[in-house]
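S.K.: have a look; sequence and predicted model below, questions after that.
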Amino acid sequence: MTFDQNHSALHSEALELLRKLTGNPKAIFHEGQFEAIEALVAERRRALVIQRTGWGKSAVYFIAALLMRRRGAGPALIVSPLLALMRDQVEAASRAGVRAAMVNSSNVTEWEEIRSALEAGGLDVLLIGPERLNNPAFRTEWLPSIQARMGLLVIDEAHCISDWGHDFRPDYRRIRHLIAELPASVPVLATTATANQRVVQDVAEQLNVHGGGEQTPDFSQEVFILRGPLSRDSLRLGVLQLKHSSERVAWLVEHLGTLEGSGIIYALTVSAAEDTAAALREAGYEVLAYTGKTDPDERLEVESALKDNRVKALVATSALGMGFDKPDLGFVVHLGAPSSAVAYYQQVGRAGRGAINADVLLLPGSEDTEIWEYFATASMPTEENTTQLLNALAESTAAGQTLSVPALETRIDVRRSSIDLLLKVLAVEGAVERADRGWVSTGQPWVYDQARYDRVAATRQQEQQAMLDYEHTDVCRMVFLARELDDMSAQPCGQCDVCAGPWYSQTTSEQAAQIAQNNLKRVGVVIEPRGMWPTGLDRLNISENGKPVKGKIPPALRAEAGRSVARLSDLGWGNRLREVFITDAAGVAVDGPVPADLGRAAVKVLGEWDWPERPAAVISIPSPTRPQLADSLARGLGAVGKLKDLGSVQPVAPSEHFGGNSVFRCAGVFHFFEIPQEVEEFLRENPVSVLLVTDVVDSRWTFTVVARQLLQAGASTVLPFALASTH
């Protein structure tokens, strides 16, 4: 057949599959869809498709997968970042007659059945998370067989490959190695809705690596890039500036019911999501919280509740992001702004799909920039941390040992979350690798790329500024977002609040304000007592009476559940606490007596505390950064409660481990404090309940260790209290 005949035959075959996939006998391809399919199936190209959410990227790879199968190729492998996304894709594929399965941590019991179906040719599509590529068992037992018969490789949400992307994930970098090992005859498709030109270039370069040992056809030398317009006519955008968090929650209390359909309310922190959900439920709305703390099984139920319109909204963190698919989502509201306009576009893209119109409103917060800075700092590996980790692994590997993450915690003073991130980055770059029972050094030379991380940090700063600019722009908001994604074709939408004026109410009733105030002004966060010593204290020479300190902390030597006024990340009192816990221009903590309003809030917490035994005495833990604040809080509470003032516990040696991970923090305070002799004498004669006070609680190890010492000295119970908590 001629080229035109081949083209026409492939189009007819693909159109038949499209109509089966959509269930619409009159469906036709969107502009670019068939061209992408043709590039993959007829030309075996490597392709990058950047199209807005709802355009139909999944239709491209499902149809291409089936067409490749009809031509004798093996199943398609789809790398997808989220369980929610995989579940939706498997369901969509099954409805269209595509035999699809997923392999991830949620369905371990089904793996053998799936593997058997794969070996027998009974699957058209296999979906995996990127972390599978770093799993030793999967790499050795699954991947060789998959690679040998793979008909198509798909990388969904491909912006995750690029460290310039708003949601870079180290595990995604492994895909580059997988691509390089593929024969040139295996087509590769990367898809995303959120990529500016920098990300496009980075992803295209990674797609265009070859090393499968097969001659590369001329047509695949250049990546096929299909980039469509990213503006969304179905979204009506707006920004409402409200000064205080209570005003933002009050706006929702007043106006959530006026938003059409059901939707998502995004918050920047777990505590903000939980606080907002509580306020809205008190106002009578059916809402649920969805955060990183939500149990995996519960997440599925919560997602279903929104999809089935059994709730008005989910109040969610970014844990509900890529992959959540509800075609009739009616609105997206943000309490606080994401750190980039690109990330914002990705989240609001959940709404207004197909023929559905949706309202999108941003309620920025004064605390947004602080939260951005915290997450940016936490996600960036430092040279010091990386060097510590590499040295520890090199030493253990030379001794023929592997190190688990808990074992690494006892050797390097780095938080577990940072260790996990460092291991992913170093594994992708070949310096370490995962073994059956831990991690080992590969011995390959590795140099910390300071220039690269500086460039990424500078890019993040630019993105944050762009988000602030979006909040105050006089340009059509859809045009602004599209241009941030380097789509210069966007035209004014005519319906956002810049083009047509505010479409949302800018006022709230006194009743709504009162509900918000009552909820956010509630004080008192429980500080759960620790019940176990961290593993590895013996490696840091922590012992007592010649015996290692390990295992359970005896109940008789544990603190009771304590209290703080609020978390620093809370919407209500958290804002006030952040004003107190500030640093000056030189980074030095600003200190002073506890402000009167926070003192009253602390007294209220004590008044509502259902303690097992009322405290009769108070003792403080000196703060290394805000001694006046901690001391005045303890003395004030003692005076109000008419408690015996026991002064403060005394530091006896400089702490070697301030900050860092749990093991080092515990070790740093274990022998750091002593109970003054006069306090011990008092407690021996008067075994009373003691209120243990400090300014801020983070790891809880100081409270744990000092409470244990007080109980050993004779206290009947110990009640920890902090002005603020970090978690």
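M.R.: Right, received. Where do you want to start?
S.K.: when you work out contacts or count neighbours from here on, use the C-alpha atoms and nothing else.
M.R.: Noted.
S.K.: which residues does A617 contact?
M.R.: Listed by Cα atoms under 8 Å, 6 or more residues apart in numbering, the contact set of A617 reads G638, L643, K644, D645, L646, V688, S689, V690, L691.
S.K.: which residues touch stretch 421-437?
M.R.: So stretch 421-437 is contacted by 134-137, 170-171, 173-174, 379, 381, 386, 402-404, 439-446 (Cα under 8 Å, 6+ apart).
S.K.: before we move on, back to that, in strands, which of the contacts of A617 appear?
M.R.: K644, D645, L646, V690, L691 (DSSP state E).
S.K.: CSV for those, including distance to M150 and neighbour count?
M.R.: Formatted as CSV, those follow (distance: Cα to Cα, whole Å; neighbours: other Cα atoms under 10 Å):
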residue, distance to M150, neighbour count
K644, 74, 17
D645, 73, 19
L646, 72, 23
V690, 66, 27
L691, 64, 27
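S.K.: can you redo these as JSON lines with distance to L18?
M.R.: What follows is the ones in strands among the contacts of A617, written out as JSON lines (distance: Cα to Cα, whole Å):
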{"residue": "K644", "distance to L18": "78"}
{"residue": "D645", "distance to L18": "77"}
{"residue": "L646", "distance to L18": "77"}
{"residue": "V690", "distance to L18": "71"}
{"residue": "L691", "distance to L18": "68"}
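S.K.: between those residues, which is nearest S489?
M.R.: S489 has its nearest neighbour among the ones in strands among the contacts of A617 in L691, at 64.1 Å by Cα to Cα.
S.K.: next, the one to line up against it:
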Amino acid sequence: MTSTTAPADTRAEALAALRELVGRDDAKFHDGQYEAISALVDGRRRALVVQRTGWGKSAVYFVATLLLRRRGDGPTVLVSPLLALMRDQIAAAERAGVRAVAINSTNPHEWADVQQRLADDEVDVLLVSPERLNNPSFREQQLPALVRRIGLLVVDEAHCISDWGHDFRPDYRRLRDLIAEIPAGVPVLATTATANSRVVADVAEQLGHGDDVLTIRGPLARTSLRLGVLRLPDAPTRLAWLLSHLGDLPGSGIIYTLTVSAANDTARLLRERGHDVRAYTGQTDPDEREESERLLKRNEVKALVATSALGMGFDKPDLGFVVHLGAPSSPVAYYQQVGRAGRSSESADVLLLPGPEDRAIWHYFATASMPDEERAQRVIAELSDVPLSTPALEARVDLRRTPLELLLKVLDVDGAVRRVQGGWVATGEPWVYDADRYARIAEAREAEQQHMIEYETTDGCRMEFLQRSLDDATAAPCGRCDTCAGAWYPTALAAGAADAAAGALDRVGVPIEPRRAWPTGADRLGVPVKGRLTPGEQAAEGRALARLTDLGWGGTLRELFAAGAPDGPVPPQVMAACVRVLADWGWDERPVAVASVPSRSRPQLVDSLARGLAEVGRLSYLGALALVDGGPTGAPGGNSAFRLAGVWNRFSADGLDVPAGPVLLVDDLADSRWTLTIAARALRQAGATAVLPFALALRG
């Protein structure tokens, strides 16, 4: 853009840019918008904008970018957390004549062109994910030049900077270091729609200037939203309500679930009953996610059934409804998601259908993201100044890939390790587990979870409750929610809906994929294998009754495997469901015998299941494999190499009259699948022509 002197009337210039951005000649600034723009352009300040979704936070940084570029400043660097959000932001920038480009994991083929355009000063806004800031090549080759030229730094969804939000994106905590590096006088803008006073103070501190940060907060109430909570007894009833009333909800919308399996199960049921919906999770193919976003924006689907992967920043101003099957863990998270609805319409329906399993799911995700001191010290001890890749490190420490990567990010932010070309190195800096900080985080999370329970049960205004939870001083009764105006949603179920939901949830049978390759690093743990398993020692594809996370049988299995649950014979209804799995299996050759994995934690459960299946199938029961040298030593939760080492050569088929035919191998819980793999290998070596693993439950 052409460099000129700053115009005398910043407001007039900014207003013209705003009208170009939104495509309306009569557009005016919302309260606080121009104040934020002026603080960035004229005052070169650091600002935090906390405003409800749809207020126009993106207008602030795009207009400010236009004005700063006209004054000769360098490009804006916009740190944005989600690919869907990046796509929307680039489209919005183009409407205003702002040249925006992104560098992220989906467009490596464009990186060279983006770098050249940056070098030629043909980019106004560069969008990057927080993780990109710690990519070695980006950090070492591109970031220094950007820091020297940067005209404005924008941190979107800035509540992720907070210690209490860092488990979503640990890399957000690194932004404080970036802010400290940028030249004096470069303005910084942080934006979010969800922040209480505690988060506001935390983010202001991370911005580096404490009390000097300009904070612009507006009322968070959304007059278009009609909130409600409908408490139903169980998952089948909640799904039956959706089957009965999804078509009555206005326009198109989002159905949020707490787990991936719940999203997939719900979407499948709704599609089978004629509803045009699609699942959207972190495991969905990126191209499919992008297509689903387009379909929803064009109202070509009734709903996306989504996890929190579809959350911050998704831009559909006319979204008609948001339904939650299960509650998020805090009012902050809930407001973030419901804020997607009713941004440009007079009315949108928001309904929460909480479930009894919500607390257990909250606890799982909260504890999974917390760094463990012993594990952290183990990781640091394995690193040196020679780079070690994540797979290689995984083979040395007993941690699975996902929690290991999260822990490495936390240690990186804390300065104990560093990501470089080729992997990770130790910095040599001392690292001390900050027990006090993590105790405060845990306490805050528990308090926010309790606030969510109170939201569900309050007899006061629900919007007012959310506002107060976000420390909004303008909190007042909305007059629209179910506690202000009475229940606006129907409670009756359509004929056949309950049976359809129950039938869908009663589905049984989940494939257990066989292990075909030995894990990297197993030889370092005393297991002399590499490469692929030979065909003669592999298990065939197996079956489990259900996943522990499933909406249907998952609930029954979670009770069966709960900590402290007593061992005992398999319940009759569970046995009957297992027989149905076998009846529907469709194996190439029927098994001729049954064997079981020896269990030290649930011997009665496994033995009764194996004997019962043998009796029903009129098969001989060979008994349990023998434990060798004390039996398996691996504990649940470790990584693949360690799990294999824990069961290697620990099972023997000696003493079993193994036939030359297929054998059904029975266990209680399939997790890493190495127990089933090694047990099947022993049976294959003893003469079984095939081994068909069967487990009550599949974890995850």
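M.R.: Yep, it's here. Bear in mind that the values here come from a model prediction, so they are computed numbers and not experimental data.
S.K.: after superposition, what is the TM-score?
M.R.: In this superposition the chains share a TM-score of 0.97, using TM-score structural alignment, normalised by the length of structure 2; 693 aligned residues with a Cα RMSD of 1.3 Å.
S.K.: A283 of structure 1: which of the contacts of A617 of structure 1 is nearest?
M.R.: L691 (35.8 Å).
S.K.: what does the closest one align to in structure 2?
M.R.: Taking TM-score structural alignment, the alignment pairs L691 of structure 1 with L664 from structure 2.
S.K.: ok, now which ones touch its match?
M.R.: Applying Cα under 8 Å, 6+ apart, one finds that L664 of structure 2 lies in contact with P591, V592, A593, V594, A595, V691, L692, P693, F694.
S.K.: against structure 2, where does the longest helix along structure 1 fall?
M.R.: Assignment by DSSP state H gives helix 450-472 as the longest helix of structure 1. With TM-score structural alignment applied, helix 450-472 of structure 1 matches the range 435-457 in structure 2.
S.K.: after superposition, how close is that stretch to structure 1?
M.R.: After superposition onto structure 1, stretch 435-457 of structure 2 sits on average 0.8 Å from its aligned residues (mean Cα distance after the TM-score superposition for structure 1).
S.K.: can you confirm L719 of structure 1 is in a strand?
M.R.: Yes. Assessed with DSSP: H, G, I helix; E, B strand; the rest coil, L719 of structure 1 lies in a strand.
S.K.: now F581 of structure 1: how far from P593 of structure 1?
M.R.: F581 of structure 1 sits 12 Å away from P593 of structure 1, going by Cα to Cα, to the nearest Å.
S.K.: residues contacting the residue nearest to G634 of structure 2 when sequence neighbours are not counted?
M.R.: Closest residue to G634 of structure 2 apart from its sequence neighbours, by Cα to Cα, 6 or more residues apart in numbering: G646 at 4.0 Å. With contacts defined as Cα under 8 Å, 6+ apart, G646 of structure 2 is in contact with P632, T633, G634, A635.
S.K.: can we see that at 7 Å?
M.R.: P632, T633, G634 (Cα atoms under 7 Å, 6 or more residues apart in numbering).
S.K.: quick one: what's aligned to it in structure 1?
M.R.: Aligned partner of G646 of structure 2 by TM-score structural alignment: G668.
S.K.: pretty sure that match sits in a helix.
M.R.: Yes. Counting by three-state DSSP, G668 of structure 1 is found in a helix.
S.K.: which parts of the stretch 1-150 of structure 1 are helices?
M.R.: Here the stretch 1-150 of structure 1 has its helices, by DSSP state H, counting those that start in this stretch, at 3-22, 33-41, 57-70, 83-95, 111-119, 136-137, 143-149.
S.K.: coming back round to it: roughly how far does the match of L691 of structure 1 sit from G423 of structure 2?
M.R.: Distance, L664 of structure 2 to G423 of structure 2, by Cα to Cα: 42 Å.
S.K.: ignoring the adjacent residues along the chain, who's closest to Y172 of structure 2?
M.R.: I161 (4.9 Å).
S.K.: from what I can see the one you found touches V203, true?
M.R.: Yes. Using Cα atoms under 7 Å, I161 of structure 2 is in contact with V203, at 6.1 Å.
S.K.: what is the neighbour count of E656 of structure 1?
M.R.: When neighbours are counted by other Cα atoms under 10 Å, E656 of structure 1 registers 12.
S.K.: who's in contact with it?
M.R.: Contacts of E656 of structure 1 (Cα under 7 Å, 6+ apart): G668.
S.K.: how does it look with 10 Å?
M.R.: For E656 of structure 1, the contact set (Cα atoms under 10 Å, 6 or more residues apart in numbering) comprises F664, R665, A667, G668, V669, F672.
S.K.: by neighbours, which of those wins?
M.R.: In the contacts of E656 of structure 1, the most neighbours by other Cα under 10 Å go to A667, 27 neighbours.
S.K.: check contacts around whichever residue in structure 1 pairs up with L622 of structure 2.
M.R.: Matched to structure 1 by TM-score structural alignment, L622 of structure 2 sits across from L646. Listed by Cα under 10 Å, 6+ apart, the contact set of L646 of structure 1 reads 617-620, 634-635, 638, 675-676, 678-680, 682-683, 690-692.
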